[in-house]
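> coords below, sequence missing:
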C-alpha cells in the first residue's frame, strides 16, 4: 500500500485538471454531427445488448484515472508496449470495445481525422447514462489521443473490488475529487453487472476470516451464494443493483439495505464519512443526478498535458498498423 501511495503522489504531478482547451460544441464547425452519430451508435448497442452501454460508460473511469482522459486504455498491445487492456482491473472485466470501434468507423466516414477517441469515450459515457433513464448533460470536448499506454500505470492506480471507502477517498482526493464526487460517481454502478470473481472473498473469506462479509443482508447473501457457489465459473455475472438496466438511485437504496454487490460499494454505507451521502442519494434521486453530472465533468477534465493526436483507429496510434503489417 505504501508503494502504491508513493506512486499516486508522483502521478498527481503528471495528471492535472486542464480545462482551457475543453469546451462544449468543440466539433460544431469541423464535425457538426459528431454527437448525434455517437448517440445513434449507442442506441443500437443498447438494443443489441443492454449491458454493453454500461460497460462503455466504465471506460471513462478506467481511462481518465490513468494518465488523464486520452484513450490510452483503447490501445492494443504491440511488440514494444504492454497496453492497459490486460491490466489487473481491466482483464476479463472491461468489455464492449467493439462499440467504440463502431462509433469511430461511423465518424471517420463522416469527418475523417477529426474526432478523437478520447472524446468518443466521454460522449459515449454520457449517452450510456442518458439512454438508460439517467441525466443528460453537455460534455466538454477537445481532447487528444495518447501515443502510448501503460499496463503498469493502470495496475498501480486502479482500485480493486476489495478496496474500502477509505482507500477510495484517498485515491479520489489525489485527483482533486471530493468525497461527494466519490459517492456520486460510484452511482455509475446503477447499471450493469460484475463478475463472481469480484465477490468470492466477500461470500466465503472476508478479511481472511473464512466467513462471509457480515454486512451482507442475509437473504441477499443466499441469492449471491446460489449465483456464485465455490465451484462457480468466476466469470459468471450478477446485477450491480436491483434495476441494472435503469440508471436511477436504486443502487443507493440497495446499499442502505445491505445489498451492495461489490465490497467497494457496500463500504460506502458502512464508512462514516461516506454514509451520509449514500443515505441522501437513496432518498433524493434528483440530487444524485446533479452531483453525478458534476463528478463526470470533473473526471473528464483530468489531462496529462502530454503530446497527442487524433487516431484514425482507436486501437493503434497513427501509422502503427501499417508498420506492423510490414514486419
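Happy to help now that I have it. Everything numeric here is computed off the predicted structure, so don't read it as measured data.
> alpha carbons only for contacts and neighbour counts from here, please
Will do.
> OK, contacts around the most centrally placed residue in the chain?
Nearest residue to the geometric centre of the chain (C-alpha atoms, centre = their mean): residue 58, 2.4 Å. Going by C-alpha atoms under 8 Å, 6 or more residues apart in numbering, residue 58 touches 94, 125, 188.
> and the comparison structure, right after this:
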C-alpha cells in the first residue's frame, strides 16, 4: 500500500503529466474533461461500474481492454470495434486477434441503459481503458471525452500503422512520432506489457533456430519449453516474467534490465542511450512511471479523433446505426 507521502507525490505527478497531455489533446477544444456532465452525468460511473464487474469476473480482461484501446487509438474512433458488414467487408478486427469485444458490448449496453444514444463507443472504450488501469494498476486519472464513432473500418489501415513486436527502437520512435507521441510516451506505454497475454508465434522468432543473445538464458529455456519449435505458435503466454500477469506495474522495466521480456520491441528499448535511461528511471520510480503512463494514455486517446458532427454515436459498438 502506498504511504501518504507517495500518495501525495503521485497526485502531484499525475496533475503535471495530465496538464501536459491537455495541451496536446484538448488545446483545440476537440476533447473536453467531463464532456458528458450535462448530457449524461452518470456516463463515466456506468462505464466504471461495468468495467470493474467484468474484470472482477475475469482478471485477464484488464489487459485486454487496455490493449484494445491501444489498437483503436492509432486513430481513436472505435473503428476497431466494427464487425464485418456490406459497407465494411474487411474491418480492422480481422487483421489481428484481440480480446475484449464482448466486454465492450456489455459496457456500452450499461451506458445505453442510462443515456441512450449519447455516449460514443470511442469514449466508452477510452473510459473503460482508464478504469482498467484503476483496477489492474491501482491508480487512476481523468480522461477527456467528446470522441465520435467512425462509420468505416478497413483492416488495411492496421498494416504499416501499428508498431510490431519485431521493431527496433528507432522504428518504434518513428512509429510513435508519426502519431504525435514522444520517446518518453513510447517507453511509458510499453509498461503495459507488464500484464496481459500473447501467443507463442510472436515469441518463437527470438527462440529459433538460435536464441536471441539479448534474451536471458534461463528465461529462454522456459519459453522454449512453453513454445516448442514448429508447434504452430498458437499457445497463450503470460506477458513477461511477472509475479502476477494481471497486475499493471513497473515490473516490466526491471525485466528489461535482466533480459526477461518477450518481444524484440521490448528489449530494444535498452539499446538506445535515451530510451535506456527512461527504462532505468521508470524501474526506479513506480510513481513517476504511473504519472508518465497516465499522461501518455491521455495523449494517445487524442490521436485522430472524430468530433463535433463527424461520424456518429453508435447505438451498438459492432455496427453503424444504418446497419449496413
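Received the coordinates, thanks. No experiment lies behind these values; they were computed from the predicted model shown.
> out of the contacts of residue 58 of the first structure, give me the one that has the most neighbours.
Within the contacts of residue 58 of the first structure, residue 125 tops the neighbour count with 24 neighbours, counted by other C-alpha atoms under 10 Å.
> name the element it belongs to?
helix 117-131 (DSSP states H and E).
> average gap between that helix and the second structure?
Taking mean C-alpha distance after the TM-score superposition for the first structure, the mean distance separating helix 117-131 of the first structure from the aligned residues in the second structure is 0.6 Å.
> returning to what we had before: show me what the residue nearest to the centre of the first structure aligns to in the second structure.
Residue correspondence to the second structure (TM-score structural alignment): residue 58 of the first structure is matched to residue 67.
> that older thread, would you turn the contacts of residue 58 of the first structure into CSV with distance to residue 72 of the first structure?
Putting those into CSV (distance: C-alpha to C-alpha, whole Å) gives the following:
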residue, distance to residue 72 of the first structure
94, 14
125, 16
188, 21
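> picking up where we left off before, in the second structure, what residues pair with the helix holding residue 125 of the first structure?
Mapping helix 117-131 of the first structure onto the second structure (TM-score structural alignment) gives residues 121-135.
> hang on, the earlier thing: quick one: distance of the helix or strand just after the helix holding residue 125 of the first structure to the chain centre.
Toward the C-terminus, helix 117-131 of the first structure is succeeded by helix 151-157 as the next helix or strand (DSSP H and E). Helix 151-157 of the first structure sits 15 Å away from the centroid of its parent chain (C-alpha atoms, centre = their mean, to the nearest Å).
> do stretch 122-141 of the second structure as well
With C-alpha atoms, centre = their mean, you get 10 Å for stretch 122-141 of the second structure.
> cool, stretch 74-89 of the second structure as well?
From the chain centre to the centre of stretch 74-89 of the second structure is a distance of 18 Å (C-alpha atoms, centre = their mean).
> circling back to that earlier point, figure out the helix or strand that the match of residue 58 of the first structure lives in.
Here residue 67 of the second structure sits within helix 61-72, counting by DSSP H and E.
> now tell me what touches stretch 238-254 of the second structure from outside.
The contact list for stretch 238-254 of the second structure, computed with C-alpha under 8 Å, 6+ apart, reads 59-60, 62-63, 133, 136-137, 191-198, 219, 255, 260-262, 279-280, 282-283, 286, 289.
> run through who's touching the helix holding residue 125 of the first structure.
35, 38-39, 42-43, 53-54, 56-60, 69-71, 100, 103-104, 135-137, 139, 141-145, 247, 300, 310-311, 314.
> with stretch 95-109 of the first structure instead?
34, 37-38, 41-42, 45, 52-53, 55-56, 74, 114-115, 117, 120-121, 312-314.
> residues of that stretch that come out buried?
For stretch 95-109 of the first structure, a neighbour-count test (16 or more other C-alpha atoms under 10 Å) marks 95-97, 99-101, 103-104, 106-107 as buried.
> need the contact list for residue 271 of the first structure.
Neighbours of residue 271 of the first structure in contact, by C-alpha under 8 Å, 6+ apart: 165-166.
> do you know how far it is from residue 169 of the first structure?
11 Å (C-alpha to C-alpha, to the nearest Å).
> for residue 137 of the first structure, same thing?
To residue 169 of the first structure, residue 137 of the first structure is 25 Å away according to C-alpha to C-alpha.
> please, where are all the helices along the second structure?
Ranges of helices in the second structure, per DSSP state H, are 4-25, 43-57, 61-72, 101-114, 121-137, 169-177, 183-190, 217-226, 251-258, 264-267, 273-284, 286-300.
> with distance to residue 92 of the second structure added, can I get the ones you listed in TSV?
Below are the helices of the second structure laid out as TSV (distance: least, C-alpha to C-alpha, whole Å):
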stretch	distance to residue 92 of the second structure
helix 4-25	24
helix 43-57	23
helix 61-72	9
helix 101-114	13
helix 121-137	15
helix 169-177	18
helix 183-190	22
helix 217-226	30
helix 251-258	28
helix 264-267	22
helix 273-284	30
helix 286-300	18
